[in-house]
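Undergrad: predicted model and sequence below, questions to follow.
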Amino acid sequence: MQIKTLALAGVPFVALHAPAYAQTAQNPPPSPQAAIAPAVPVSQLVRQVDIPYRQFTLPNGLRVVVHEDRKAPVVAVSVWYDVGSKHEPKGKTGFAHLFEHLMFNGSENAPGEFFEPLKEVGATDYNGTTYFDRTNYFQTVPTAALERALFLESDRMGYLLGAVTQAKLDEQRGVVQNEKRQNDNNPYGLVQYKLLEGLFPAGHPYGHSTIGSMADLDAASLDTVKDWFRDHYGPNNAVLVLAGDIDLATARPLVEEYFGAIKRGPESKAPPAPIPTLPAPKKDVMQDNVAATLLLRSWVVPGLNDEDSAALEVAAGVLGGLSSSRLDNALVRREKLAVQVGANNADFAQLGQFTIQTVVRPGVDAAVVEKRLDEILADFIRTGPTADEVNRFVTTTVAGRIDGLESVGGFGGKAVALAEGALYSNDPGFYKRRLQALSRQTPESVRAAMRKWLTRPVYALNVVPGKRPAYEEAKRAAADPVKAAPDTPFQGTRGPLPPVGEVAGLNFPAVQRTRLGNGIEVVYAQRTAVPVTEAVVSFDAGVAADVPGKLGTQGMTLAVMDEGGTTNLDSIRLAEAKERLGAGIGTGGSNDRTTFSLEVPSANLQPGMALLADVVRNPAFREEELGRLKNQALAGIQQELTSPQALAGRVLPPLLYGPQSPYAKAQGLGDPKAVAALTRADLVAFQQAWLRPEKAKIFVVSDRPLAEITQLLEQRFGDWRGVGAAGTKSFGRSQPSAPKIVLVDRPDSPQSLIVAGLPTQLRGTQDLLAYQTANDALGGSFLSRVNTNLRETKGWSYGVRGSFNQAEYAAPYVLSAPVQADKTGPSIAELRTDVRDFVSTKPITQAEFDRAITGAIRALSGNFETSDAVLGAMQSNDLYKRPDNYYATITQKYRGFTRDQLADAMRRVIDPNRFVWVVVGSAAQVRPQLDSLGLPVEVVPAAAVAGGAAPAPATPAATK
């Protein structure tokens, strides 16, 4: 699906979703104290980061970078244009992003949606994004389809404007405006605008959001957007990166063939973008429909090519980026004044933005937190970081880059690193220079950069709970797209799309199984593309194992295990130990499983495995950590009651599965009253019943051989024994809700979130491939009927999806559609019609069938390019009782389907009349639209979804 990533400087991620789930040790493994020290030097890790490349430039100015990686028969094609929102003059804000959308709507020689020919060839990771400095388009395609991708990218670079019509402009303008409404509708959704306004003087290139203003989008005419394209999208303003199963000798003639005839355009010039310094400190306060006060501190600083940028990145990491950051340790762990903190140095091509965020714990005086925040920052600037803090941050950063090297494209793979360097720094190898610069940082260099840039006047913004004031953007009524005259097909001049050769089949790695001495099964696959090991300890628990009457027990158990330290390491020392290794250790879960995961450079595998075992087997469940994390969870629950997605996620499961189903326990972070009352004994009881060796399996994907992995696991887990009785699950009959609409009243919402669920008789352990393949046409892809209708045809939504939510004992069908508020009722009517037609008079067509089957087969190599994808497939195969070679044989299954077989499968399980609908929106505007749909309507206040507001956390005495 085309998801436009609208990254905005300094906008905080404020989700307040506490760490997921959890265990204590009955038979503790050997002490992991040795795990703290023996990490390899960061310089050794930096040497492992290498993306060799070759490059050339066409006579028309197109710069081409080629990286060869033969691990899979796929090639990443990534085109980056030197045009972003910073190039937009007054009155044309949002044009770069709007044109990003238009360039997916077909070109002169490839009319129709850009996704159609990409889907046909099995492309993966295909999308486009816009930011301050650039617009990019990317896809990973089978090697045999490379010419098709080059034709498409060159056609929209050199042969686009004949296909840009008034109808397409109106259509995509509506989509973009709904994307804006969707972003604005979230808690803290207006922070981005206020922050940019406070930091930059009027007219500064970086002073407006990438999404632009409603007024400017409304004013965009066909002539102005065409002029925008002519001025910015020439080959001389672009970088093309080809990474993967390709070499220079093959790439050059292909690029010359498809891009060589495109004429140069005007040279894109970076607008003057001085670094502004406020004349004096400035503070603003804004109200929003949020559960907790957010404190922001921000400065404009130098961009990524400045010598101080690396030092500022380290400063942000040590101050608020690491789990063991200064702000985390002081404000969250020790003093318990905040529930979330963070710091980030967003470095752009011409300048950067250094931002600190703190979410005040409900019940705490924000003024107290502000004072402590300023004191901590002042002390940090005065004294600087320690050498160990610098090393931990750099190690963590480099480890993340090593892991990212496994992907050739997408949002963050090797093609991205090369393209960013070429476009922003005139050096595709800038990624390595940056890592080397980070590794050279010292406490003094970081302190010097902070003294230089962070002692300037600060812009402070406090977002406080309250009624969001009416704002200009929301006053603009949503309008239906103007129905322009039908498009006249443009006669292209380049001939048909290139044919696709024989696509190589999937080479899924061989999966091996063995057992430890205590019977724990180990499921292993070897991948050698990067020197990284990923492991998951999976327990047969999950949401279904949560405690009736105490919902949130599992989540709190895992939060304390993940964040609260072990019997060997307190919470701070545990976080520091992970960072010294560059190890990611975390918890998670699904309806059926609870997991502990490890991702670590294989050079640090032995101490990393020791640390994982310590977390899994030796949780301390310290009372002070339990109190802290309960307060965070309660704040998170309050925040869930302000979020459209979280509200819908709480309301739907009991309706969909029936209130007695174990899966109905999926109630966000839990019952606030139950969470507030949880004791240490509750957590220990859950851990001993569910997170025990008899319920465990260990999944590993690594470049290291199975014998080495097994030996390490045997040392750390092989002597583990459970104590007491194990927990059990009961999946008896439970009655789902009768069809109705539950309207969750969230006043003043510019959008409504529609989520609909249909119980089916399916179970996840059945073969669901036919149903999932058929759903590609109904709701499973960007080209699906529901998305095409509400997004592309009606212009009422930014994106609509439908899928089977597969769990071990159930597989309901769920639709999700965020829509503009004034089209809530009509959108439900359209969705009902789409579903009804699909299972009656308009079943899957031959074209939809061919697209789904061919695309799925050809996409297999791209889908399983990374170890993370393989690890997920191994766990799914095990959970759903599929053979380990399931994906190695799936092509034959696809080829055995018929169109009638898929149509019949959907008719058997989809009953359009049995959906239950949840709508999160403004009842005053939405209720009249729903009353005409012929279904009972129940209205629930958002605050009542979790049984009323969460209990107020206890207020501790502030400490220093």
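TA: Perfect, thanks for sending it.
Undergrad: rest of the way, CA atoms for contacts and neighbours
TA: Noted.
Undergrad: what are the boundaries of the strands in the stretch 401-550 of the chain?
TA: Using DSSP state E, counting those that start in this stretch, the strands of the stretch 401-550 of the chain run over residues 459-465, 511-515, 521-526, 532-539.
Undergrad: typed the wrong thing, it's the stretch 751-900 of the chain
TA: Counting by DSSP E, counting those that start in this stretch, the strands of the stretch 751-900 of the chain are 751-758, 801-804, 813-820.
Undergrad: most tightly surrounded among those strands?
TA: Comparing these by mean neighbour count (mean count of other CA atoms under 10 Å), strand 751-758 ranks first with a mean of 27.
Undergrad: report the angle between that strand and strand 813-820.
TA: Counting by axes from the mean of the first three to the mean of the last three CA atoms, to 10 degrees, strand 751-758 lies at 170 degrees to strand 813-820.
Undergrad: that older thread, want to throw the strands of the stretch 401-550 of the chain into JSON lines with mean neighbour count and distance to A810?
TA: Shown next, in JSON lines, are those (neighbours: other CA atoms under 10 Å; distance: least, CA to CA, whole Å):
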{"stretch": "strand 459-465", "mean neighbour count": "20", "distance to A810": "39"}
{"stretch": "strand 511-515", "mean neighbour count": "15", "distance to A810": "27"}
{"stretch": "strand 521-526", "mean neighbour count": "21", "distance to A810": "25"}
{"stretch": "strand 532-539", "mean neighbour count": "24", "distance to A810": "19"}
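Undergrad: next one for the comparison:
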Amino acid sequence: MRLSIHLAASVAAVALVPSAFAQPSVATAKPAPVADLVRAIDIPYEQFTLPNGLRVVVHTDRKAPVVAVSVWYDVGSKHEPAGKTGFAHLFEHLMFNGSENAPGDFFEPLKQVGATDLNGTTYFDRTNYFETVPTAALEQALYLESDRMGWLTGAISQAVLDEQRGVVQNEKRQGDNQPYGLVRYKLIEGVFPADHPYGHSTIGSMADLDKASLQDVKDWFRDHYGPNNAVLVLAGDIDVATAKQLTAKYFGPIKRGPESVAPEAAVPMLAQSKAEVMKDRVAAPLVVKSWPVPGLNDPAAPALEVAASVLGGLASSRFDNALVKGDKTAVQVSAGYSDFAQVGTFTIQAVVRPGVDPAIVSKRLDELVAEFVRNGPTADEVQRTLTTNVSRRIGGLESVGGFGGKAVALAEGALYSGDPGFYKKQLAALAAQTPASVKAAAQTWLTRPNYSLTVMPGERDAYDEAQVPPPAKEVNAPEVAAKGTREPMPKVGEVGALAFPAVQRARLSNGVELVYAQRGTVPITQMVASFDAGTAADVADKLGTQAMTLAMIDEGTKRFNSIQLAEAKERLGLDIFTGSSADRTTVSFRAPSANLAPSLAIWADLLRAPAFPESELGRVRTQMLTQIAQELTDPEGIAERIVPPILYGAGHPYAKDRGSGDAAAVRALTRADLVAFQKAWLRPDKAKIFVVSDRPMAEVQAALDAALAGWKAEGTAGTKVFREDRSLPAPRIVLVDRPDSPQSRITGALRTGLRGTQDLLPVITANDALGGDFLGRINMDLRETKHWSYGAYGGFQRHANAAPYLINAPVQADKTGAAIASMRSEISAFVGAKPMTQAEFDRTMTGATRSLAGNFETSGDVLGAMQANDLYQRPDDYYATITQAYRTMTRDQLNNAIRSVIDPNRFVWVVIGDAKAVRPQLDTVGLPVDQLSAASVAGAPEERK
């Protein structure tokens, strides 16, 4: 199992292996050479450059009537001089606040055209903006992107600057407020000299941002955001001829700006290894070691990528095998290579088992790295790494845009390496790696001095907190220097209809229902075994039984122990992962269709008879207990544990949805408990299998029949009882004291009388204007108007037998009480005197209908929709008919629908924050306040103040 520690994330391994479909066994499976896999990855493109220097890259993909628009600027935090840190990131925010010829929030027009994957990001090397729009809305998207490139400065006022500066400060607070949230700053400071271009965080110094004048930020824009410093990628339903015409029309008039010059950024050499210790309110010690290394354009880059994967990236990595599964001194270990444009970092980290001296783990990490440097990886380790890493790229290429689609691959290559096709060179170089080349890179770079940081549990060390900026001095509309200098924004044409694939149903030979859809965009099969269980089926006096069962399910079979199983999956490019919702427990499968049969053999073993080996139980239990302790240090984790019992009452099945369970119960769980849960709930008579594949249904069904033949239910099935309960929780504020929190996490919880199986489309659609969207009133008030939060949203949490309304709003600590008062006011107005306006209704309806094609671009999107339709008892063609349902709605219908279920006076407000700073504010809100200790959240006797 993998823990959800803030600094670590596991990446699924998925490969494309074009071997024969039907293979008799895992042992005889012969994945194709990695070089063949690399040759199969292709993103055809053409490029041209406008006279003003704008580079345009075009990729045609006609699978859906959408186009990804991605603009990458050659400006990141590495370009910031001393005294102006954070400017690049600040401008990412400012450029969403409207331009001279398109005033107002940038999200407004894009919402109306049905944009999906809409966002922007900043990092050391670049700032990018991206959206995927219906083909008919492409001209409007290009107008908006060009207007903020060429006509922005007149729209930046002091009020806008102060607003977005406050938002950025709350983005910083939100990150800092997490367990281990300050480690990112220490690592940068430890690896790079203070004057190095990569020597400060992208979010920057809040003091620098507070000092920034209006003229400073306008000068920064003029110096860095010219068309000659940008790459525009258009990927999807477009051709080069159209791209040339439209880009010349919209971007051609923008004048060239100063050339962006990459700063000198050599890989630093630390004079000697340095070790530091810091304290934080965390559940377990963390050991981190980081080396400065070359960046992505260096010949050593692919070898360093392989080294990181072998040491701590694979499920069967050396660190995992030695420290987690071997001596069990760590509960999680990972390694990663961050390949920036000019430099990189090679970082390893270990979450230390509570009670173990971190120095022991640190020393063992050093020994394992030293052994790797001496001897290098094995050929099998290199092969498994190459298959895994090439596979990750395939998984992302089904999407044309977003955070990791085709547009991203082309833009990164163009901006960082001067070649949109650089991804092919990277993959070819990766495929060419050998044990000798990886060993050589490790000997060159991992023998140098490194920076080491140990984080110990304790009171968080003091750090400079961002100050609240002064209120905006200017409340009038932003100045407009060149309003009307362009033609009006183009209209949106007729948007293409959603082409949701046909869904077919059948029965396997053992009676399990198969729900299938065919998508041929990538040669991969995804499937989910969905069981009618979920956290509602957890054992009432042993909360955590389901979580432990899922954590143990892939720890071994009769054929493989834990390590052998991980290696077998990696060789096949197979990814198996587990999950659960309140209603369903899932065991999911993702594999190259060419390896379907041998991959299914492993998956079937886990479904039918997982071993639950006693030899792994103690280790997994320790990992789970650490996860539970971690949840109790995390504001989100605390909220997830406390809100369900408040909403439903302690005896309700949905009240069991409390994170990873109860620590005392998990400590007492035995193998027999896990086997009993598996037999009662993870059984064929409670299962449905959902599949999206490029292979025909008959072929997939035959493979499943072969793999699952003879799978039968044994013993008595588990039952869930949902009794009707008309009682409602008393309106109040529940405060959980989390000392020294720079933000308070607020959850507003309202139990409604709705069930998820009802037609909730009217209330969900109405809520778009209140809490369901960036432009919703709650977010616009707390983020854009007051800049007290980085983001605040509300929506219906849809379960089969309930649909409560939940609001999540992290706000700066000194505005906690005022934020609750403000949200109560917004909700009251929306269901009272100020309901959804005609403008909000029009925006919601056009956005909902026009975004459908982009919402179901990938196989994973389709697979999720199929499961949701089944759970909520909707027809399989639900999304094919939803447009007509939207068109029959009226504004009065939506207002009446949401007014009938949301009572602003019945909310319970849960606040996770620093009681000494927050309690006086809450006492003025007008609701009773229950203050709980951290111990009560952990399951100890409740303590109220």
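TA: Noted; the coordinates are in hand. Nothing here was measured: the structure is a model prediction, and the numbers come from that model.
Undergrad: quick TM-score on the pair, please.
TA: The TM-score (TM-score structural alignment, normalised by the length of the second structure) is 0.97; 926 aligned residues with a CA RMSD of 1.6 Å.
Undergrad: ok, back up a step: would you format the strands of the stretch 401-550 of the first structure as JSON lines with distance to K263 of the first structure included?
TA: Below are the strands of the stretch 401-550 of the first structure laid out as JSON lines (distance: least, CA to CA, whole Å):
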{"stretch": "strand 459-465", "distance to K263 of the first structure": "45"}
{"stretch": "strand 511-515", "distance to K263 of the first structure": "51"}
{"stretch": "strand 521-526", "distance to K263 of the first structure": "47"}
{"stretch": "strand 532-539", "distance to K263 of the first structure": "44"}
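Undergrad: and P928 of the first structure, how many residues sit next to it?
TA: P928 of the first structure has 12 neighbouring residues, counting by other CA atoms under 10 Å.
Undergrad: can I get the strands of the stretch 751-900 of the first structure in a markdown table including distance to Q735 of the first structure?
TA: A markdown table is the format used below for those (distance: least, CA to CA, whole Å):
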| stretch | distance to Q735 of the first structure |
| --- | --- |
| strand 751-758 | 12 |
| strand 801-804 | 19 |
| strand 813-820 | 16 |
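Undergrad: quick one, which of those strands gets closest to Q645 of the first structure.
TA: Among the strands of the stretch 751-900 of the first structure, the nearest to Q645 of the first structure by CA to CA is strand 751-758 (7.4 Å).
Undergrad: residues in the second structure aligned with the closest one?
TA: Aligned using TM-score structural alignment, strand 751-758 of the first structure spans residues 743-750 in the second structure.
Undergrad: what's the matching stretch in contact with?
TA: For stretch 743-750 of the second structure, contacts defined as CA atoms under 8 Å, 6 or more residues apart in numbering pick out 170, 173-174, 177, 635-636, 639, 643, 647, 804-813, 816, 820, 902, 906-914.
Undergrad: hmm, 6 Å instead?
TA: Residues outside stretch 743-750 of the second structure that contact it (CA atoms under 6 Å, 6 or more residues apart in numbering): 804-813, 907-913.
Undergrad: and the counterpart of G122 of the first structure in the second structure, what does it touch?
TA: Under the alignment (TM-score structural alignment), G122 of the first structure pairs with G114 of the second structure. Applying CA under 6 Å, 6+ apart to G114 of the second structure gives the contacts 847, 850-851.
Undergrad: quick one: the match of strand 751-758 of the first structure to chain centroid distance?
TA: Centre-to-centre, stretch 743-750 of the second structure and its host chain are 21 Å apart (CA atoms, centre = their mean, to the nearest Å).
Undergrad: that one vs the first structure, average distance?
TA: Compared with the first structure after fitting, stretch 743-750 of the second structure has a mean deviation of 0.4 Å; criterion: mean CA distance after the TM-score superposition for the first structure.
Undergrad: D914 is in contact with D737 of the second structure, correct?
TA: Yes: counting by CA atoms under 6 Å, D737 of the second structure touches D914, with 5.4 Å between them.
Undergrad: would you agree A547 of the second structure falls within a helix?
TA: Yes: assigned with DSSP: H, G, I helix; E, B strand; the rest coil, A547 of the second structure falls within a helix.
Undergrad: corresponding residue for it in the first structure?
TA: With TM-score structural alignment defining the correspondence, A547 of the second structure maps onto G555 in the first structure.
Undergrad: pretty sure that match contacts A20?
TA: Yes: contact criterion CA under 6 Å: G555 of the first structure and A20 qualify, at 5.0 Å.
Undergrad: burial measure for the aligned residue in the second structure for L768 of the first structure, as a count.
TA: Structural alignment (TM-score structural alignment) places L768 of the first structure against L760 in the second structure. Neighbour count for L760 of the second structure, taken as other CA under 10 Å: 17.
Undergrad: ok, and the closest non-adjacent residue to the counterpart of W445 of the second structure in the first structure?
TA: The pairwise alignment with the first structure assigns W445 of the second structure to W453, based on TM-score structural alignment. Using CA to CA, 6 or more residues apart in numbering and skipping the chain neighbours, the partner closest in space to W453 of the first structure is V301 (6.5 Å).
Undergrad: again with M214 of the first structure
TA: Distance criterion CA to CA, 6+ apart; nearest residue to M214 of the first structure, sequence neighbours excluded, is E473 at 6.2 Å.
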